[in-house]
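1. Got a predicted structure plus its sequence, pasted below:
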Amino acid sequence: MTTGELGDGTRCVQGGHPEPVAGKPLLPGPVFAAPYHLGGSDRAADTDFYGRAGNPTWRALESAIGDLEGGHCVLLPSGMAAISTLLRAVLEPGDAVVLPTDGYYATRQFVHDELAELGLDIREIPTPGPWPDGVFDGVRLVLLETPSNPGLDVCDIAALAERAHSAGAWVAVDNTTATPLGQRPLELGADAVLASDTKALSGHSDVLLGHVSVRDSALADRLVRARTLSGAIPGPFESWLAHRSMGTLDLRLARQAENAAALVDALRGHPAVSGLRWPGMPEDPSHELARRQMRRWGGVFRFELADARAVEEFLRRSRLVVGATSFGGVHSTIDRRAQWGDPVPEGFVRFSAGCEDSADLVADVVNALG
């Protein structure tokens, strides 16, 4: 069987691993090195020579992620490092860029503040649109985020990529919420896909990591060069932890989606809950489009309580759910997004379903709501 014929679970377990050797670990430990021994003058051109330029632990994880996404993966030390490295590598002074108004707030903040010296023409569009005629005219880069964080709206990657390419623009997709198992933007026409691997890919709330995957090898080389010159390099141990965790990615996502489905079903019609959204819910406005382009549902959904105090009371009453601003881990968490400046109501909650037993989680959440 070729790699492309293998199932998701098999690829997660096997991806980036070396051929087995008797007496050696299944996944070699992290390589900690600043300089490497150079040997003689006849050393191979691809020999590692300095830790900022390359590390075999990075490459193993890059191979695993790239296999899942169908591209060249470049590992970076955080999701924001992935976003900033891609934007700085692609954008030039005076360029036009399209951003989602409802995507991750720090992305917009970075473009408006940290890239202000470029004098960019910044065009912001809500993820579900409308996407008017001419919106991509003269644009260098279109950055999509679908499902969006925290609103969980969805846009048509294939259709927008076709329109953007016709106007000469590049398309990048923040795939953090969906993960490589839930959605493959490169196969849908995107030029680049990026993610915070701090979330579901590593999945244990103990790692900061990110990556960019691209189809074009020349762009991959530019990103590697940018990483090397900026020093925005991932740690070997963090990379090894994420690679180790990828072996259970398929299993974790399945349980998280199962728990999300059970919770969404329990919260339908609950008097304390409004604004319930999850792409996997048949009545969700994004469901039909999400069903066409996503390969599986995730564990993240959203709803609203009356106000910030109601969210605090919910957390006080819950035994299983904690407040945390990340998502995708094995523990169920909620984040009241208004506290970070997202333009949402004070009682807006992003819920990340963990890997607890569904019956326990549903009973706890319903009890905490009162």
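-> In hand now; what should we look at?
2. hey, let's count contacts and neighbours off CA atoms from now on
-> Noted.
3. for the strand or helix carrying Ala368, packing partners?
-> Element membership for Ala368 (DSSP states H and E) is helix 358-369. On a contact count with 3 or more C-alpha pairs under 8 Å, 6 or more residues apart in numbering; DSSP states H and E, helix 358-369 meets helix 249-267, helix 308-317.
4. Below is an additional structure, to be compared with the one above:
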Amino acid sequence: MPSEESSEDDGNSNPPARNGRTDGGDPETLDTRAIHAGEQKPDNALVTPIYANATYEYESSTALGGRYRYSRMSAPTRGDLESVVANLEGATHAYAFASGMAAIDAVFSLLSAGDHVVAGSSLYAETYDLLADVYPRYGVSVTHVDVTDPDAVRDAVREETALVYVETPTNPLLRVVDIAAVADAAHEVDAVAAVDNTFASPALQRPLELGADLSVESLTKYLNGHSDAIGGSVATRDADLALRLEKTQYTRGAVLGPFESFLVRRGAKTLQARMDRHCRNAAAVADALVSHAAVDTVYYPGLDSHPGHEVAAEQMADFGGMVAFELSGGVDDATEFVAALETVTIAESLGGVESLVEVPAAMTHQDFTAEELHAAGIDPGLVRLSVGIEREADLVADVRRGLDAVL
């Protein structure tokens, strides 16, 4: 099991050059911390500016002129964002990467030849590809199980298991994983427990507080919230893991740039306000789907009928902005449904202020074979909605418009 030791602040009045919590355990709510955490306010600026520097001046050949030397290693705008992410995740360290996949790859980069991974049977397509096609070439073996069943995870871990990797809620079926139970199973064999928290965001769920060692976010999604920047992060409370992630970040070089860092930091200020609206709208859309004759199955953790509802109610502050469903007429109905929408946009990605719809089998998971789709539980006619923050009545009316088109 990873060490619980964490790095200490150096006591300086400015935030540390590398990231770390800046709230000192302040009891302020996440809403307030998201707005104020991490701001350095140089020259009394209300918002930390964009530092578009690649390199920094030395005082001499043997002495730095300031805290920074080269932006691949550390940079002020990215560092501010990392402080914010660490703060919101309840972490001591967070590292920002050029994409969510770069962040996930950084987690897998902790593995060595001979290591074993236990992972969910339903994963984001590119995460699955890394585990299926890339890391086995480096001598890493993978077992996919139903991670909603803690006993299945315990049965799958073994002496050489180094990582248990889960999403919750999962993409795209919104299955809910008991984070504490999975973390306990991982720690029984001294494995790292990592959670992709993208569908929830730290506004709704903080995996580290539930026993996980690593929390992964696609910053592209809810943290940024405006579909105009790509990024990812990994947060931890473990000092040893933090050092290894930091080295991976600057040696592999997939760091988040200053402009993207600025945009994500700006988006994070409104995270809680947006998530409140996302959740309310998603619940209304789910209710509309459940009551419509064209719909066969609805996947939304907020529904009492959802098999993970009780776990979600226990570990999440709300049930999120993602809804998935299957239409009675399968893929043909799914095609007609998305074509009839007027307010909701057909596009990949999620977590932005605008509502998006996709058919996973034809879009995000298009490279899956029929066998892989079946193993992941993805019906060819499955529809996934990222419910935005438009007016609730407008979204419900648009969804009903699409449903009525397939009757």
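-> Thanks, I have it. None of these values were measured; they are calculated from a predicted model.
5. returning to that earlier point: what span of structure 2 lines up against the helix holding Ala368 of structure 1?
-> Mapped onto structure 2 using TM-score structural alignment, helix 358-369 of structure 1 covers residues 392-403.
6. hmm, who's touching the matching stretch?
-> Residues from elsewhere that reach stretch 392-403 of structure 2, judged by C-alpha atoms under 8 Å, 6 or more residues apart in numbering: 280-281, 284-285, 288-289, 292, 294-295, 336-344.
7. which of those are buried?
-> Neighbour-count burial (16 or more other C-alpha atoms under 10 Å) applied to the contacts of stretch 392-403 of structure 2 gives 280-281, 285, 288-289, 294-295, 336-338, 340-341, 343-344.
8. Among those residues, which pair sits farthest apart?
-> Largest separation among these by C-alpha to C-alpha: Arg280 and Glu336, giving 26.1 Å.
9. quick revisit: any idea of the angle the helix holding Ala368 of structure 1 forms with helix 308-317?
-> Interaxial angle of helix 358-369 of structure 1 relative to helix 308-317 (axes from the mean of the first three to the mean of the last three C-alpha atoms, to 10 degrees): 130 degrees.
10. Please produce a markdown table containing the helices and strands packed on helix 358-369 of structure 1, extended by distance to Arg140 of structure 1.
-> A markdown table is the format used below for those (distance: least, C-alpha to C-alpha, whole Å):
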| stretch | distance to Arg140 of structure 1 |
| --- | --- |
| helix 249-267 | 34 |
| helix 308-317 | 40 |
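11. Ile122 of structure 1 is nearest to which of the ones you listed?
-> With C-alpha to C-alpha as the criterion, Ile122 of structure 1 lies closest to helix 308-317 of these, at 32.1 Å.
12. Can you name the next helix or strand after that closest one?
-> The first helix or strand that comes after helix 308-317 of structure 1 along the chain, using DSSP H and E, is strand 322-323.
13. and that next one, which stretch of structure 2?
-> For strand 322-323 of structure 1, the aligned range in structure 2 is residues 345-346, judged by TM-score structural alignment.
14. And the contacts of the matching stretch?
-> Residues from elsewhere that reach stretch 345-346 of structure 2, judged by C-alpha under 8 Å, 6+ apart: 338, 354-358.
15. from the residues you listed, which ones fall inside strands?
-> Using DSSP state E, the members of the contacts of stretch 345-346 of structure 2 that fall within strands are 356-358.
16. The stretch 1-150 of structure 2: helices as residue ranges?
-> Under the criterion DSSP state H, counting those that start in this stretch, the stretch 1-150 of structure 2 carries helices at the ranges 30-36, 76-89, 100-108, 125-129, 150-156.
17. what's the burial count for His17 of structure 1?
-> 15 (other C-alpha atoms under 10 Å).
18. any idea how far Ala294 of structure 2 is from Ala288 of structure 2?
-> Per C-alpha to C-alpha, to the nearest Å, Ala288 of structure 2 is found 11 Å from Ala294 of structure 2.
19. looking at it, Ala260 of structure 1 is touching Ala353, isn't it?
-> Yes - counting by C-alpha atoms under 8 Å, Ala353 is a contact partner of Ala260 of structure 1 at 5.6 Å.
20. Between these two, which contacts overlap?
-> By C-alpha under 8 Å, 6+ apart, Ala260 of structure 1 and Ala353 have these common neighbours: 299-300.
21. which position in structure 1 aligns with Ala193 of structure 2?
-> Under the alignment (TM-score structural alignment), Ala193 of structure 2 pairs with Val171 in structure 1.
22. Its match falls within a strand, correct?
-> Yes - secondary structure assignment places Val171 of structure 1 in a strand (DSSP: H, G, I helix; E, B strand; the rest coil).
23. Report how many residues lie close to it.
-> Per other C-alpha under 10 Å, the neighbour tally for Val171 of structure 1 reads 24.
24. same deal with Ala116 of structure 1?
-> The tally of other residues near Ala116 of structure 1 (other C-alpha under 10 Å) stands at 11.
25. Show me what it lines up with in structure 2.
-> Correspondence of Ala116 of structure 1 to structure 2, assessed by TM-score structural alignment: Pro136.
26. quick one on the thing from earlier: to what extent does the match of strand 322-323 of structure 1 diverge from structure 1 after superposition?
-> Following superposition, stretch 345-346 of structure 2 is found to deviate from structure 1 by 1.1 Å on average (mean C-alpha distance after the TM-score superposition for structure 1).
27. Centre of the chain to that stretch, how far?
-> Centre-to-centre, stretch 345-346 of structure 2 and its host chain are 21 Å apart (C-alpha atoms, centre = their mean, to the nearest Å).
28. you'd agree Arg123 of structure 1 is up against Thr101?
-> No - taking C-alpha under 8 Å as the definition, Arg123 of structure 1 is not a contact partner of Thr101, at 9.0 Å.
29. Looks like the match of Ala193 of structure 2 contacts Arg163 (just checking).
-> No - using C-alpha under 8 Å, Val171 of structure 1 is not in contact with Arg163, being 10.0 Å away.
30. Could you name every residue contacting both of those two?
-> With C-alpha under 8 Å, 6+ apart, Val171 of structure 1 and Arg163 have no common neighbours.
31. how about Ile157 of structure 1, what does it touch?
-> For Ile157 of structure 1, the contacting residues are 144, 185, 188-190, 293, by C-alpha under 8 Å, 6+ apart.
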